[in-house]
Structure formats: structure tokens, C-alpha cells
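Asks: prediction below, plus the sequence it came from.
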Amino acid sequence: MPPRRVITGRSQEPRQRFAEELRLLRAAKADSLRELGDKVGWDWSLFGKMENGHTLGSPEVVQALDQYYGTPGLLLALWELAMADPTQFKERYRRYMVLEAEAVSMWQYSPSILPGLLQTPGYARELLMEGGLKGDELDVQVEARMGRRDVLFKDEPLQFRAILSEAVLRTSLEDVEEWHAQLEHLDMMGHRLNVTLQVLPLAAGLHGLINTDTIFLRGPSGQTVAWVETGYSGELVQETAAVERLQLRYDRVRDLALTPDLSRQFIERMLEEAPCEPLT
């Protein structure tokens, strides 16, 4: 078998390292992609995409490969490292993902959908499906989004504030059980000491961030940057004056929002009103 590089949690290219290991192991077996698919019982084209770095596959696929290659846990460990790699996200999001992982505090205004850090798997799945993802790639992206939430639960968690337009909470999922689970999760998160949730009522009217998802991230050095996104584009804002102008707009939106206590009551009221079983 070809020699392998030392595997550590400090790898700078976890996604590429995972794909390389897959290629090396298959070469050692002298299998074609089609032969590998027949032997493992998965579509051979998926293995090709995984070896080219186009997808990471699901944990079930990776465990099947670990068993076939006789590498118990190795590929799954590399897969987990690759799942945390920002290069798995679309290129325009990668810089943001690095900043999010390093941030000590973050505050956000969401006009139409829940922030990724507050989404349940069911919410994320339905949202990503609406964006055109399906199959293994959908599973990978849902898992990646869930992995981002770890910053809220680590020993020194991210301090996170989110202002949610009432429209976010009025836009339910098709699956009423998943929507009920999402509201329960939101209620739970609103009781965490490091998370502050505020609801902006529709009656508040027009404001300076009416159609713009706006996120501020403060890094360990104290520098604050902003990420602004519409449905079609996203932009990282680093110039101090521009960030301050956005911050002023955000502060004005926060002044219009319900207090955290009233916002929790609003969410709990919606939870009581939401159906928890499919309508017949």
C-alpha cells in the first residue's frame, strides 16, 4: 500500500486529504469505480464524486468503505474533519465560515429565514431542497450546517444575538411536525445565557434593513466585520466606516424589536398555536 501522510487534527486540507485517501485505498485494491460500487453496494458514480472532492458522501457510505478497506474508523475520522472544512461550502461563503468559526460574538438580523445557527435538521433540509439540492449532496450540506451550531455549545461559546422578523416565524415548514420541532428548538435556544433572541413585529413598519440579512462578527482581536446577503448575492464588508453605517441601521432595528422577554413569550405563543400533527 502506498505510504500515507501523518493524519492529525491540524490538517490544513481535510477535504482534499479525505479524497486522496479514498483514491489511495482503491488503487491498493486495484478496483475500478464500477467494481468498487458492485462490491460495496453503492452507486459507483458517487465514489467518483467523492474521490474528486465534489461531495463527501454520507456517514453510512464512509462506514461501508471503512469496512471494505479494513480501515475501521480511519475514513470516518477523515470524513468528520472534512465536514468541518470551510471549503465544503460554496466559494463565496468560505471566508465567512472561517470568520464565524473564529468569532467571539455575533449579531444578526434575519428578514425571511431563520439563521443557520438556529436551524434544526428538518428546517435546513427543506430549505436546501428548495434551493435545488438532493441526494447525498443534500445530506452532506445538512450535516455541515448542523456542525456550525457547535460554536454555541462549546466551553466558551459564541455570544449570539438574533433579531428575527415576525415574517420568519410566520413562514412555516410543509411538515408540521418538523415546524413544531423547530419552534421548540428556538424556544430552548432563547433560554441559553449566550443567546439573545428578539422578534421584530411586522407592525414596526419600514426600516433600513428591510430585505437584507445582515450579520456582524467580532473576532478575537476585537475587529468587527459584516456579512450582508440578499437572495441572490452576499458580500463581506470590512471597511470600518461601512461596518459602522450598517451597525447604526441594525441598532435602529433593535430599538423597534420586542424585548428578549417579550420575544420569548411571542415564540412560546406561536408554539402553543402551531399544529403538532399533520392535518388530515
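Replies: Yep, it's here.
Asks: going forward, measure contacts between C-alpha atoms and count neighbours the same way
Replies: OK.
Asks: for Glu239, give its distance to Met106.
Replies: 17 Å (Cα to Cα, to the nearest Å).
Asks: check Val140 too.
Replies: Separation of Val140 from Met106 (Cα to Cα): 25 Å.
Asks: can you check Asp150 too?
Replies: Counting by Cα to Cα - Asp150 and Met106 are separated by 14 Å.
Asks: which of those two has more neighbours?
Replies: A count of neighbours by other Cα atoms under 10 Å puts Met106 above the other of Asp150 and Met106, at 20 against 13.
Asks: this is the other structure I want to compare:
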Amino acid sequence: MPPRSIVTGRSTDPRRRFAEELRLLRTQRGESLRQLGTALGWDASLFGKMERGQTIGGPEVAEALDQHYGTPGLLLALWELAAADPTQFKERYRRYTLLESEAASLCHYGVSTVHGLLQTEGYARALLTAGGISGDALTRQVDARIGRRDVLHAEGAAQFRTILSEAVLRTPLGDASEWRQQLEHLMAMGEQPNVTVQVVRYKVGLHALSNTDTMLLRLPGGPTVAWVETGYSGELVQESEPVERLQRAYDAVRDLALSPADSRKFINQTLEEVPCEPST
């Protein structure tokens, strides 16, 4: 006779299970959300959203909760399962954009598209439309993407380096005038003291980041984390060893790239190849 399985009645969905455990631990302790927020120094609304499954928060919140409840590693492990769930891309991306806004420096490598922080409105709209977004959702996402650019213009703005594959500059928009605006914007941004734009030519051949869009974020007084992305998913990398591997790969690609001055000349050459709109 096969052994009987133990049925706990708990959800097998990682995000729901995390929310259930949070709610159970708090009610067993007899705490209100407000008391929990006061004890840990976060707004009580965050814990309410976590218990309702609206957000999973960050790893630092899970670690603080583990310490508070005396459950070393349990909640952090459940958080990691929830964060790794393929259906939770939006949650991981929300976490990444928060870190992006806080970073002291950002180092990006782009395989085929301009990074969001350097996109014009026309480029962002065309890229999101190509991804199947339309209507009000398109307007909201374009506005959100353009709003993120403030990170590079605020007082004490982060240092930002972007290394673009030549493919980025060889993949124009359908609207030539919009494409010209994007190239001109790249050149203008490269003139800002906190922004460096470089290009990796096709002729350098394959390299360690040939198929990996990568962003390395150095956090103030803290570690460096990484965001790696495909067209359909993304992963926030926080463990030191894989982050160090990505940093070494990035440094190697930077050594292969054109200098900022030569990159500017190359972008300008590409701009000169864009057909002018016919006069009316």
C-alpha cells in the first residue's frame, strides 16, 4: 500500500503560499498590520498588500519578517520561490525599476534595442506596439517609460554607461523622422557628464554578452545587482558569484567597444544614412 500523502490545505502556488504564511504568522502572533509596521519600520500598507498577494516586497522585507517571527530562512525561501515563478515577471520588473531609481551607477549592454532610459517617446511607442501592447495600456506604459528618464536628469543623477551592439543602430523604426529623433537623442544624451554611450561593432565577433541584455546596478553603500532580460522575461540577479561573472563579462565587452568619441562618430554616420523626409 503506497504511503499516504500529507494534505495541509495550503496553496501550491508560490505567491499565494507566501501570502498565506505571512498572514498566518501575524495572526498567530496576535498582531495588527499597524503593529507589525511599527515594529519593523515599514508602512503597514506594504504588509497588507503582501498578505493579499498584490506584491511580494523585496528580500530585505522577507529577511526582516523572518527575524521578527523567529523563522530563520523560511520566509526568504518562500519569497525566492515566489520571485522565481515565471508568471511573476511584472513583480520582478517592478523591483528592478525601484532599484534603478536608487542606484549610484548603472552599466548597460543592449543586444538589439535602446535602453528605456535613453528612448524617445516615438521609439518607446513603436517598441511597445511591436510587443503587442495597444490602447490605454500603451499610453500608460509609454508615459511610465518616459517618466523613468528623470533618473538621469535629477540633481546628483546616477552615472550611466550604455554599450550598444551595432545591431541596435542597424534596426531602424518604420518612421524615418522618429528614427532620426532617436539617434539625435542618443548623441545628445552622450554629451551629458553622467552619461557614456559606446558601440560594439559587428566585426568584433561573438563575445560573452552576445545574446544577453544586461544592466549592472551599483547601489549606494551596498552591493551590485544585475538585471538580465530577453524580450519576454527578465531576472534580477543578486547573488554575488553570478553578479561578479556578469561584471567580468561586461568589462570584457567594454574593452571591445569603440571609445565614446568614436562611438559618437559612428552614431552620427548612421544618422547621415537615414533618408530625409520628402519636402511638402
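Replies: Noted; the coordinates are in hand. No experiment lies behind these values; they were computed from the predicted model shown.
Asks: what segments of the first structure are helices?
Replies: Assigned by DSSP state H, the first structure shows helices spanning 14-29, 33-40, 44-51, 59-69, 74-83, 91-102, 121-130, 135-148, 166-170, 176-189, 240-256, 260-273.
Asks: of all the ones you listed, which lies closest to Gly219 of the first structure?
Replies: The minimum distance between Gly219 of the first structure and the helices of the first structure falls on helix 91-102, with 6.3 Å, by Cα to Cα.
Asks: which residues sit against that closest one?
Replies: Pro86, Thr87, Arg148, Val151, Leu217, Gly219, Pro220, Trp227, Gly234, Leu236 (Cα atoms under 8 Å, 6 or more residues apart in numbering).
Asks: again, but for stretch 38-49 of the second structure
Replies: The contact list for stretch 38-49 of the second structure (Cα under 8 Å, 6+ apart) reads Leu33, Arg34, Gln35, Leu36, Gly37, Thr55, Gly57, Ala64, Leu65, His68.
Asks: any chance you could map the strands in the stretch 1-150 of the second structure?
Replies: If DSSP state E, counting those that start in this stretch is used as the criterion, the strands of the stretch 1-150 of the second structure fall at 105-110.
Asks: what's the end-to-end length of stretch 108-127 of the first structure?
Replies: 19 Å.
Asks: residues in the second structure aligned with that stretch?
Replies: Residues 108-127 of the second structure are where stretch 108-127 of the first structure lands when matched by TM-score structural alignment.
Asks: name the residues that touch that stretch?
Replies: Contacts for stretch 108-127 of the second structure (Cα under 8 Å, 6+ apart): 138, 142, 145-146, 148-149, 151-152, 160-165, 167-168, 171, 173, 178-179, 181-182, 185-186, 189, 209-216, 250.
Asks: which of these count as buried?
Replies: Buried residues within those, counting neighbours by 16 or more other Cα atoms under 10 Å: 138, 142, 145-146, 148-149, 151-152, 160-165, 167-168, 178-179, 181-182, 186, 189, 209, 212-216, 250.
Asks: wouldn't Leu164 of the first structure be in contact with Leu202 here?
Replies: No - at 10.4 Å, Leu164 of the first structure does not count as touching Leu202 under the criterion of Cα atoms under 8 Å.
Asks: for Arg218 of the second structure, which non-adjacent residue is closest in space?
Replies: Nearest non-adjacent residue to Arg218 of the second structure, counting by Cα to Cα, 6 or more residues apart in numbering: Thr224, 4.2 Å away.
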